[in-house]
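> the following block contains a protein sequence and its predicted model.
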Amino acid sequence: MRSEEASIRHGIQSIRDSLGGGRFLGDTIQCPGLTHGAQEIHRLAGDVFKRLGVFSYKQYMPCLWLVFVGGTGTGKSSLFNALCGKPLSETGVERPKTCGPVAYVHRDCPIEESFPFPSIQTERRSSEDLHSRPAAGSPDHLLILEHDRQDWSHLVVVDTPDLDSVETENREIAEDLYLLSDAVVFLTSQEKYADEVPYQFLQRIIEERKPFFFLLNKAQEQLTVDEVIGALQGQGLSFTKDRVWLIPYAPSHPSRLIPEDSAFRDFVSVLSLALTADGIENLLETQHSSRAEDLRIRVGRLLEILEEESRADEKWLNQLEALYQRTSRDLINEQRERFTVESRVYLQTEIRRLFTKYDVLARPRRFVREVILTPFRFLGFCKERAQDTHENTLLEIRQKIDLAPVQAAIDKFNRSVLEELSPIDEGSPLFRGLRQPGVVLDDKEIKERIWEQQDRLTAWLQETFKKLSQGIPRGKKWGIYSTSVLWGILILSLETAVGGGFSVLDAALDSALAPFVTKGAVELFAYHEIQQTARELAKRYQEGLLSVVRHQRNRYEHCLQALMTPRETLEYIRALDSGIENRKP
């Protein structure tokens, strides 16, 4: 037996990592709630990984689990004690007497190794330590009472809490331990055998084709097996007489009277023949196949729902992208139709401040500026303004800068998301997620992000000017490739872009540059280079505006992705779906 125990321990150890990984991945199963099956996911996922734990645990467990289940006050513990031949589980008229499960196990059977229910702690003691006082068990604990009976070395006999207990915790423990069962002793009484909860559980036992023994305790003398079967058949349950025993009512000393009852002795005889050490291998194999088939069905259903959710998630993201693209187009089109003087002047002031140190041609600066600005005045982009100090201009413009177009675009985008993409079910995770604080950009965040993008643009323009102006002779006063003309053109390109003049930028540049272009190769090269720079500037400015809308889109995208089942979890479930073996190893 010791070598067999070592083999069991080795087999159980081999499933620790995979089972632990399954539990961890099970915690990551979630969904935004975009499909009708979403409400089923959390319950089904918990059930699948619980059953996976049971399946893995039972693969390497050679002992057969015989589990006593029944309702409150049916005398379950009394019959458990009578079968075991010892007062192991506490009995009495107070309800409930069994506060926690009690297992009667051979000392060499390591049932606590890798026990599949983390919420149930195990404690092993010798049954001889109980002396004259039986154990009531304790909540969340499985009390393992070991023995050295060789005739029962292949059995694990378990007394469970009541199926209809008022304590949810007790009901869940009874349900969990039932999953470990290979055979069941179903206990009821004359006043409870047609009750809803026990009846539903008995129906489940029959549907799962699990071997069971139906004991009706506290039966009156006039009650017959035919009457009991007839009543149960009237509720849709059907089974043969050879699985039903009526145990008479014992008002006192049931521990002495029950073992002497003929019906009980017949039950023990039938059970002993059905669960012999030599015959349990086929029974265990059958139960393993049944668990495998049940697990495959549940895993397949879970995978089906998750993949349906995954497809819905992908569709949602595509719709979000379409809303983003539509909002972006509308924003750019609106910017083309508007010319915000404050924004243009603010940026012009900032750029000029950056480029002042490069202005080596102070004398012709005003003349060059007037020549360049003339075509822009015809286009309506430039207006005369009173001279003001640099500091006052910055302060004034920062106070008046118009953020309304971007704010309006964000507001419109947010409304579209809630109207077109939000689930109808207010209880769905995505419905709540889209409305959480911090998801929608506020006005302060919008302003900060626009200013951040403008700072990046001016920094890029400064670096571009620095590169373009390298090698220009300090004494060169005319021509397109002078520093004064160069920075003037770049500034005007920027204010044209800021003003919404994306579509007329090339024409404006041609008009501004024409007086300075000669036929020299260097001048023509510089002309094309400045054109390219201006186009890049316009592109970057547009990108800066759109980046604010894109950031809002990313927040919504993160809302969904944070609620999706990770890809590695889906892969694990797919592998699980195809890897469940029918036969025990």
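Nice, thanks for sending it over.

> switch to C-alpha atoms for all contacts and neighbour counts from now on
Noted.

> now residue 68: how far from residue 518?
Residue 68 sits at a distance of 102 Å from residue 518 (criterion: CA to CA, to the nearest Å).

> more crowded one of the two?
residue 68 (27 against 13; other CA atoms under 10 Å).

> which of the helices or strands spans that one?
Secondary structure assigned from DSSP states H and E places residue 68 in strand 64-70.

> now find how far off-centre that strand is within its chain.
35 Å (CA atoms, centre = their mean, to the nearest Å).

> any idea of the angle the longest helix seen in the chain forms with strand 64-70?
In the chain, taking DSSP state H as the definition, the longest helix is helix 280-337. Using axes from the mean of the first three to the mean of the last three CA atoms, to 10 degrees, the inter-axis angle of helix 280-337 relative to strand 64-70 is 70 degrees.

> just list what helix 280-337 packs against, helices and strands only.
Judged by 3 or more CA pairs under 8 Å, 6 or more residues apart in numbering; DSSP states H and E, helix 280-337 is in contact with helix 38-59, helix 404-420, helix 521-561, helix 567-579.

> quick one: contacts of the last one?
Contacts of helix 567-579 with the rest of the structure, by CA atoms under 8 Å, 6 or more residues apart in numbering, involve 25-26, 28-29, 296, 299-300, 303, 306.

> confirm residue 184 sits in a strand?
Yes. Applying DSSP: H, G, I helix; E, B strand; the rest coil, one finds residue 184 inside a strand.

> another structure for you, compare them:
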Amino acid sequence: MGRESQIRRSLQLKDPAFWAGLKVPELSSEGPELRKLCEQIPKQAQTLAAKLRIPAVWIAFVGGTGTGKSTLYNAFCGRQISRTGVERPKTRGAVIYAHEQTGIEHRLPGFLGPVRRMETEDGTGCSGEGQGLTLALHRDPALESIVLADTPDLDSLVEEHRESALDILRMADVVIFVASQEKYADDVLYSMLLSLRSWGTDLHFVLNKADPPRGMDLAGLLAEVTEALDPEQALLDRELCVALPFIPAGPGAQAGGAHQEFAAAVCRMYAAGLGTERRRTEQHRVWAHLKADLERVQEIAAAEKGEIVAWEERLQGIFEECVHRLLQREEARFQAGQRRTVQEEIRNVFGRYDFLAGPRRVIGTCLRLPLRLAGLSGDSSRGRQKDLDKAKNKGDARPVQEAVDAFNALVLKRCVPQNQSSPAARALRRPELALTPEDVESRFMAVQDRMASWLNARFERMAREAPRGKAWGIYSTSALWGALIVSFETVVGGGLSLVEVVIDSAIAPYVTKGAVELFAYQELRSITRELSDRLEQGITDIVQEQKDRYVQAMRDLGPDEPALEAVRELAGWTEKDATAALSTGPEHR
């Protein structure tokens, strides 16, 4: 992969908008998982990029309300950076204390929000902000390779406080978990302890504000608490557990000697080689999780594509079923009585065929005869276009509308996922997806318009190409046009596949062996058959349009192929590829 392509892919990897655009209809049981993955992947990528660019170990302080977390944090900073007091919750947003040489201000991950600078000289500290983080820079050489982060309370009733704490924990190489005698067994805090242990982060457990009962020292109290929390010694590393004595709360409360000694010991531990090792371990862990998530996205996309194919097959089955029923109903409408009416009309046309009579009388006789085919009538008019206009406007779109309605009902019954909150269920139930009666009517009329235009053009060509002889003339042309109008009305009235047989049986007695008669007879049969095929295709296309709307709605929800190609490339990266791309590419804030 070239450098330019690598940079483009790294930007996509970190871009929340790119991942938000990667969606699936959630037809499979795995589909809903994609949303969560697409939220966390760009955060993981931004986290890894920031870890690679900021040359420092991140030590994050987490805990519950009133555990003295901020007091301990200030002991690590060596001054009051995070405001303390009895107000709850005191810390409203993340507070970061970092050396100015780290360049942290321009290298923080974008998901941490806007960065606000604070001055540290007045010694009042700050409580952070609900959105984004507060950054305090220093020049203390003892903390040059350490970033200290205070977080909002994990058990805060304010949702954004908890989210801010969890976002900061993504950056943590080391976690100082601060508990108290009153809160160490809290469900929220205990759940976070379990999560932190599963991450593999260095976890220091601090029992703060420790006030052992008479006859018990701090060590005894700590042992009692850790045993209650972790009887199997699988959760807490006992060498990283400490109890610190109670310090009265209040504005400007200062940590005691034990707090300062603990802070100094931890900072010395991670300022040396252990800190570098810890950073590398965390970078490797973040990349491993990121790669696993990228591979999982591919698996979900493949499962969803397979479900879309199966869904389209079910939809096709419903379409064929509804079209078959529609054509059957159209044929059923053409009952025996209607067949006799058409045969009678054709015989009247040819029976009144008179070479000595004027052409207008012949065609007039044809068009004035009563004709009842599903509400159609054969009123007389002058000119072929007028004849066609009257015939085509007698068509009935109601059976087509009924077929579309039946199709929609079966789609909602058989093809909408049971999970009504899924993107597919919401999309397929959109009212605007269904063809309205006005839509069906206009499309049915358009089908008849095309049939009429085709019939007129075909008749003109037939008249030009007919063999010339004494038996052919404008009289027979008029008679044939009358028969074609009857054919047209029969088809749009529901005859379809039966019309050819009905008209054939009516005309056959009038056909002689003459070239003109045979020519006209063959053309009439061909035209009648074509009219039937065109109407059948036209009404099928209307139902097909409804089906295509559903297909397009589903495909709009399907994974975008260029995006999947990007995911495939990213999932194929090695850790070395990711390190090279994320450590030197453009920032994403």
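Thanks, I have the structure now. Note that this is a predicted model, so its numbers are computed, not measured.

> superposed, how do the two chains score by TM?
Remark: TM-score between the superposed chains equals 0.81 [TM-score structural alignment, normalised by the length of the first structure]; 549 aligned residues with a CA RMSD of 4.2 Å.

> what does residue 294 of the second structure correspond to in the first structure?
Using TM-score structural alignment, the equivalent of residue 294 of the second structure in the first structure is residue 299.

> same question, residue 182 of the second structure
If you follow residue 182 of the second structure across to the first structure using TM-score structural alignment, you land on residue 191.

> residues near that match, how many?
13.

> I'd guessed residue 369 of the first structure sits against residue 488; true?
Yes. Using CA atoms under 8 Å, residue 369 of the first structure is in contact with residue 488, at 6.8 Å.

> neighbour count winner among the two?
residue 488 (22 against 16).

> what's the distance between the more buried one and residue 363 of the first structure?
In terms of CA to CA, residue 488 of the first structure sits 14 Å off from residue 363 of the first structure.

> distance from the helix or strand hosting residue 576 of the second structure to the middle of the chain?
Taking DSSP H and E as the definition, residue 576 of the second structure sits inside helix 575-584. Here helix 575-584 of the second structure is found 30 Å from its chain centre; the criterion is CA atoms, centre = their mean.

> buried residues in it?
For helix 575-584 of the second structure, the neighbour count (16 or more other CA atoms under 10 Å) marks 578-583 as buried.

> likewise for stretch 124-143 of the second structure?
Buried residues in stretch 124-143 of the second structure, defined by neighbour count with 16+ other CA under 10 Å: 124-137, 143.

> equivalent range in the first structure for it?
Under TM-score structural alignment, stretch 124-143 of the second structure corresponds to residues 133-152 of the first structure.

> now do the end-to-end distance for that stretch.
Distance between the two ends of stretch 133-152 of the first structure: 23 Å, counting by CA to CA.

> who's in contact with that stretch?
Stretch 133-152 of the first structure is contacted from outside by 87-91, 97-107, 119-127, 169-170, 173, 277, using CA under 8 Å, 6+ apart.

> just the buried members of those?
Buried among the contacts of stretch 133-152 of the first structure (16+ other CA under 10 Å): 87-91, 97-107, 120, 122, 124, 127, 170, 173, 277.

> how about the aligned residue in the second structure for residue 174 of the first structure, nearest residue that isn't a chain neighbour?
The alignment partner of residue 174 of the first structure in the second structure, by TM-score structural alignment, is residue 165. Spatial nearest neighbour of residue 165 of the second structure, chain neighbours left out: residue 151 (5.0 Å); criterion: CA to CA, 6 or more residues apart in numbering.

> correct me, but that neighbour touches residue 97?
No. Between residue 151 of the second structure and residue 97 there is no contact under CA under 8 Å: 11.7 Å.

> mean deviation, the strand of greatest length in the second structure versus the first structure?
When the second structure is parsed with DSSP state E, its longest strand is strand 202-210. Superposed on the first structure, strand 202-210 of the second structure shows a mean distance to its aligned partners of 1.3 Å (mean CA distance after the TM-score superposition for the first structure).

> neighbouring contacts of that strand?
Outside strand 202-210 of the second structure, the residues within contact range by CA under 8 Å, 6+ apart are 67-68, 173-181, 184, 196-197, 218, 221-222, 236-237, 240-247.

> next one: stretch 145-163 of the second structure
55-65, 69-70, 73, 76-77, 82, 89-99, 102, 130-131, 164-165, 168, 188-189, 267, 270-271.

> and residue 379 of the second structure, that's in a helix?
No. Assignment of residue 379 of the second structure by three-state DSSP gives coil, placing it outside any helix.

> and it, how far from residue 476 of the second structure?
Residue 379 of the second structure is 21 Å from residue 476 of the second structure, by CA to CA.

> from residue 429 of the first structure, how far off is the counterpart of residue 309 of the second structure in the first structure?
In the first structure, residue 309 of the second structure lines up with residue 314, judged by TM-score structural alignment. Using CA to CA, residue 314 of the first structure is found at 16 Å from residue 429 of the first structure.

> between these two, who's got more neighbours?
The residue with more neighbours, out of residue 314 of the first structure and residue 429, is residue 429; 19 against 12, by other CA under 10 Å.

> which residue in the second structure aligns with that one?
In the second structure, residue 429 of the first structure lands on residue 423 (TM-score structural alignment).

> residues in the first structure matched by the longest strand of the second structure, start to end?
Using TM-score structural alignment, strand 202-210 of the second structure pairs with 211-219 in the first structure.

> same check, this time on stretch 555-564 of the second structure
Using TM-score structural alignment, stretch 555-564 of the second structure corresponds to residues 561-570 of the first structure.

> how far does the matching stretch stretch from start to finish?
This stretch, stretch 561-570 of the first structure, spans 14 Å end to end (CA to CA).

> in that stretch, what's buried?
So, applying 16+ other CA under 10 Å, buried residues of stretch 561-570 of the first structure: 561, 563-565, 569-570.

> ok, now how distant is the closest residue to residue 15 of the first structure other than its chain neighbours from residue 577 of the first structure?
Once flanking residues are discounted, residue 15 of the first structure sits nearest to residue 56: 6.7 Å by CA to CA, 6+ apart. Residue 56 of the first structure is 14 Å from residue 577 of the first structure, where distance means CA to CA.
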